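Asker: the sequence isn't on hand, but the structure is:
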């Protein structure tokens, strides 16, 4: 536990602070002591110089009064020999009359010396400077000599500072050593005290780290009977609470991901920097994303559509829901609706955005179909109604009395009425097969019987055009479906084949069986269909030749009804054709299985 403790900031922070404090206090104490010792030595030196100068006051006064300086010169030289104190007698004007170290005659005027100026003002003065005469550092003291209230001159004493500097250096060295020892001892004591104080906390931190790296809910045990014990107890409670909370969050997160991944709508979330944070499977399929590859990348770098950037900017700008629509050119062409909302954060100017993408391609297709259907129904209904109205008005206006033409007009009214009746029947049929609420009872249907009855029904029309109707069907072939629906499929296909096959042509119905399927083929030798029309012939009201179709009495809904019925029965329908080479419709339906209920074809 010592290694993590001495690498812990909890130990080093107070240790560094206290180390700096101890070092500063020791340095300040050492500096203060050194300065105090320095001041004491200099004060002792000044006192010595003062005593020496004052002791020569009387001798110097007599010499200055009498003008005889030989006696005072002799005295100051003896004192200098004993005490090493340099003594100088200076006149009031600064002239040097006696000096223990130098010839007074060659010495310059001393009136400008600092200690002399101070003494002239305050009776005594001192200074410390480098001596130009002796070329060494000196400490000076000057004492003013007066006689009967008149200044006669000054006695100046001086000592070389080298001796005192040596003493000061020795004292400072001792103080430095003492400070170093105090700092070292202080650091050791600080380390010991701080380690004893922080060891329980460091140990608790290590166990808490083990707790987070292992598993939440683990308890921390301590034998301390102080605040650390209370902290351990609180940590255990926190660990238990966090374990419960994390389990709940993980469950919620898993449930949310399950919901998002199961949505048909695409969901994509970006942060405040427009970087992708989440995208569900649906949106990845829509925009060809790979979440592992694209997570963290800017959305404008991955999805390069202006509408995506627009809804993000608008949602962030207004902090409200914003909706936009866009088109993916494909193939296939897809229409998408984007609903963007900002995600609130603590920062007002920065928020993430969540975008829900709805695939409205089918909605758009149905809208277009509905619009086209309404337009086509209106047109198809208006044509026979307009004809009926025109013929009726003609009869009312007098044609009824025209014996040569009135019957012809009445026949036309009947024809248009029949056309209108067929159109309404087909509309009801397609509405029935498209209705999600329509319930149909499926059963086993004998296809052979349905085919035979269909051929019998259309035989008179075929004979009128000298068209040969052929049937190739084994007996007992059955499928699982709705009898009326199967009849309607065959009826529409055979009816179309007869309509668009010229005289002396052939129309055949072939029934083939496979293991689980029954294949119905309606072939004709008619006018055929060009390739550009094949993809659209199952659309409602679509006619290859509109004029010819109306002339033959077609409503344009037959093949659409056939396709819806085939799809409802779980089958498929295909068509192959070439102009002037006939057409072949191939219907594949599931074969009836044993045990399924059977319904007669005439029910």
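Answerer: The structure has been received and is ready for your questions. The structure presented is a predicted model; accordingly, all values stated were derived computationally and were not measured.

Asker: from now on I want contacts and neighbour counts done on CA atoms only, so please keep to that.
Answerer: Noted.

Asker: which residues touch residue 571?
Answerer: Applying CA atoms under 8 Å, 6 or more residues apart in numbering to residue 571 gives the contacts 587-590.

Asker: try 7 Å this time
Answerer: 588-590 (CA atoms under 7 Å, 6 or more residues apart in numbering).

Asker: now those residues as CSV including secondary structure, distance to residue 251 and neighbour count?
Answerer: Shown next, in CSV, are those (DSSP: H, G, I helix; E, B strand; the rest coil; distance: CA to CA, whole Å; neighbours: other CA atoms under 10 Å):
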residue, secondary structure, distance to residue 251, neighbour count
588, strand, 48, 21
589, strand, 47, 24
590, strand, 45, 20
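
Asker: so which of these is the closest to residue 520?
Answerer: residue 588 (6.4 Å; CA to CA).

Asker: so what's the closest one closest to, chain neighbours aside?
Answerer: Excluding its sequence neighbours, the residue lying closest to residue 588 (CA to CA, 6 or more residues apart in numbering) is residue 519, at 4.6 Å.

Asker: double-check that that neighbour belongs to a strand.
Answerer: Yes: counting by DSSP: H, G, I helix; E, B strand; the rest coil, residue 519 is found in a strand.

Asker: what's the spacing between it and residue 494?
Answerer: Distance of residue 519 to residue 494, given as CA to CA, to the nearest Å: 15 Å.

Asker: neighbour count winner among those two?
Answerer: When residue 519 and residue 494 are compared for neighbours, residue 494 comes out ahead with 23 against 19, by other CA atoms under 10 Å.

Asker: can you tell me, leaving aside adjacent residues, what's nearest to the more buried one?
Answerer: Sequence neighbours aside, residue 522 is the residue nearest to residue 494 in space, at 6.9 Å (criterion: CA to CA, 6+ apart).

Asker: okay, and that neighbour sits in which element?
Answerer: Per DSSP states H and E: residue 522 is located in strand 517-524.

Asker: run through who's touching that strand.
Answerer: Against strand 517-524 from outside (CA under 7 Å, 6+ apart): 479, 493-494, 497, 501, 506-513, 582-591.

Asker: structure B:
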């Protein structure tokens, strides 16, 4: 690039010198022609002076101002000029046909001009003038022209350099903008006038920058939307590059793997994945970077919670560039709740089968005993028939609770209406008065800041009250007490059922709401319980958007507390 610039400057210098030489040649010819014409004019003036008057004064002025001498012909005298003039005429160097000639005189070129009347050839004379006279006369003009020429060259050079610098600056800015576009950065705007040679280029670069900015904004918004979508997905997502570095991991992945996610720090998948089976799936995907693979497997993760996940590990290969690039996508679906529900369903079926088999076996056994001859004994037959009736009632209650729990699992729409909870509790107490009287229990209802009516689902609330009151009766001691506390706030209904029964251990309290769960020290079979009442309560409370909890102490009793929202915002 520097060599080309030097050659360009050298060529421009030669062009300027050549142009100057041409002007010199042109001016020299002009001076020669001008000098000849001037001598002719002097000759005409000389003839006029000679023919009309004394011309000594004119000749003196010519000799002083123009170094012009005149020799009348025929030439006389012994002066050098006279001899030069006489020699030129005698040798026909100058004549009427060729009046001009150059001779060497005193070491310099001298013009000789023959003056004569073309008609009479009278008044002949030879005008003699050095050839340098006119050049000397025009020397100041020539110096001035040279100075002006040099100034013009200097101004032109400055203009070219300045123009080149401006052009270089503009090109540099446009180059930086193009580099910024290549690096996906926002370029600076370049504003030029329409007559600028780079105007069209700057417009294109500016439009390219604007288009790129728009595309970058759109791409950024799309990336943010995608990341926001992935971050809020209920499944765990992790994107891994070919070296094992984690490019992206969402919050759900951290919850499933029970590990913190560091989005702003470099991490490998090994930092997050602690389960060998899942690590092996990822390693298999990374082994063959040019092959698209998809593996799926149910895995139980290592950890205290023992989560179950369905792991999808997909190898993604990008063939767009010169070098194929691999990404590994890991998706984890949390199956823990599904597995728990499956286990609970299996346990429920197993427990229900066992609970149903017990009264059925008892009924069948006593019926066979009666058929075998016990019916003939009035005392035994009455006892056996009573047992069959009790077992049938227990079986009926068990089936009713199973059906009720099945309906509760279906999460039917809530029906909100005004209800007097105080009156509802008293109604349920009356319906269970026979069981209360059988154990000589004392039931009290305490109102604390209660305001009626209250808006809730009456049917579900009635089932909750009935089951909690039945539970308090069933597991209480004879002559025990049951205290029901009713309290409302602006948006909450709180019910507490306190009994004086055997109480529960800490382990029993954590599992008491499971279906068919029985405390080891309880006598649920003897009391005719189905083991589903508290499970039904927990299910109904959940549907109403509330919560139920138990506090208990062995040998003292238990308190079951239910809190329900009094707003229809929880209506499903």
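Answerer: Thanks, I have it. Note that the structure is predicted; figures quoted are calculated from it, not measured.

Asker: can you give me the TM-score here?
Answerer: The TM-score (TM-score structural alignment, normalised by the length of the second structure) is 0.62; 404 aligned residues with a CA RMSD of 3.7 Å.

Asker: re earlier: buried only: go through the contacts of strand 517-524 of the first structure for me.
Answerer: Buried members of those, counted by 16 or more other CA atoms under 10 Å: 479, 493-494, 497, 501, 506-511, 513, 582-591.

Asker: could you pick out the longest helix of the first structure?
Answerer: When the first structure is parsed with DSSP state H, its longest helix is helix 162-214.

Asker: please disregard the earlier target; I meant the second structure.
Answerer: The longest helix of the second structure (DSSP H) is helix 2-52.

Asker: helix or strand for the residue most central in space within the second structure, which one?
Answerer: What sits nearest the mean C-alpha location of the second structure, by CA atoms, centre = their mean, is residue 220, with 2.8 Å. According to DSSP H and E, residue 220 of the second structure maps onto helix 199-231.

Asker: mean shift of that helix relative to the first structure?
Answerer: Following the fit onto the first structure, the mean deviation recorded for helix 199-231 of the second structure is 4.3 Å by mean CA distance after the TM-score superposition for the first structure.

Asker: which helices and strands does that helix pack with?
Answerer: Based on contacts counted as 3 or more CA pairs under 7 Å, 6 or more residues apart in numbering; DSSP states H and E, there is no element that helix 199-231 of the second structure packs against.

Asker: helices along the stretch 201-350 of the second structure, start to end?
Answerer: Here the stretch 201-350 of the second structure has its helices, by DSSP state H, counting those that start in this stretch, at 251-257, 269-272, 276-287, 336-371.

Asker: among those helices, which is nearest residue 312 of the second structure?
Answerer: Going by CA to CA, the one of these nearest residue 312 of the second structure is helix 276-287, 8.9 Å.

Asker: how about that closest one: buried residues?
Answerer: Of all the residues in helix 276-287 of the second structure, those buried under the rule 16+ other CA under 10 Å are 277-278, 281-282, 285-286.

Asker: equivalent analysis for stretch 317-331 of the second structure, please.
Answerer: Of all the residues in stretch 317-331 of the second structure, those buried under the rule 16+ other CA under 10 Å are 317, 326-331.

Asker: tell me the one of these nearest residue 140 of the second structure?
Answerer: The nearest member of these to residue 140 of the second structure, counting by CA to CA, is residue 326 at 84.0 Å.

Asker: counterpart of that closest one over in the first structure?
Answerer: Counting by TM-score structural alignment, residue 326 of the second structure lines up with residue 351 in the first structure.

Asker: number of nearby residues for the nearest residue to its match once chain neighbours are set aside?
Answerer: Closest residue to residue 351 of the first structure apart from its sequence neighbours, by CA to CA, 6+ apart: residue 272 at 4.8 Å. Residue crowding around residue 272 of the first structure was assessed by other CA under 10 Å; the count is 16.

Asker: same question for residue 466 of the first structure.
Answerer: Residue 466 of the first structure - counted by other CA under 10 Å - has 14 other residues nearby.

Asker: show me the contacts for it.
Answerer: Contact partners of residue 466 of the first structure, counting by CA under 7 Å, 6+ apart, are 503-504.

Asker: map it onto the second structure.
Answerer: Aligned counterpart of residue 466 of the first structure in the second structure: residue 440 (TM-score structural alignment).

Asker: how close does the residue nearest to residue 351 of the first structure sit to residue 353 of the first structure?
Answerer: Applying CA to CA, the value for residue 272 of the first structure to residue 353 of the first structure is 7 Å.

Asker: let me know the secondary structure of the residue nearest to residue 242 of the first structure when sequence neighbours are not counted.
Answerer: Distances taken as CA to CA, 6+ apart place residue 216 nearest to residue 242 of the first structure, at 6.9 Å, with adjacent residues excluded. Recorded secondary structure, residue 216 of the first structure: coil (three-state DSSP).

Asker: need the contact list for residue 216 of the first structure.
Answerer: Counting by CA under 7 Å, 6+ apart, residue 216 of the first structure touches 239-240, 242-243.
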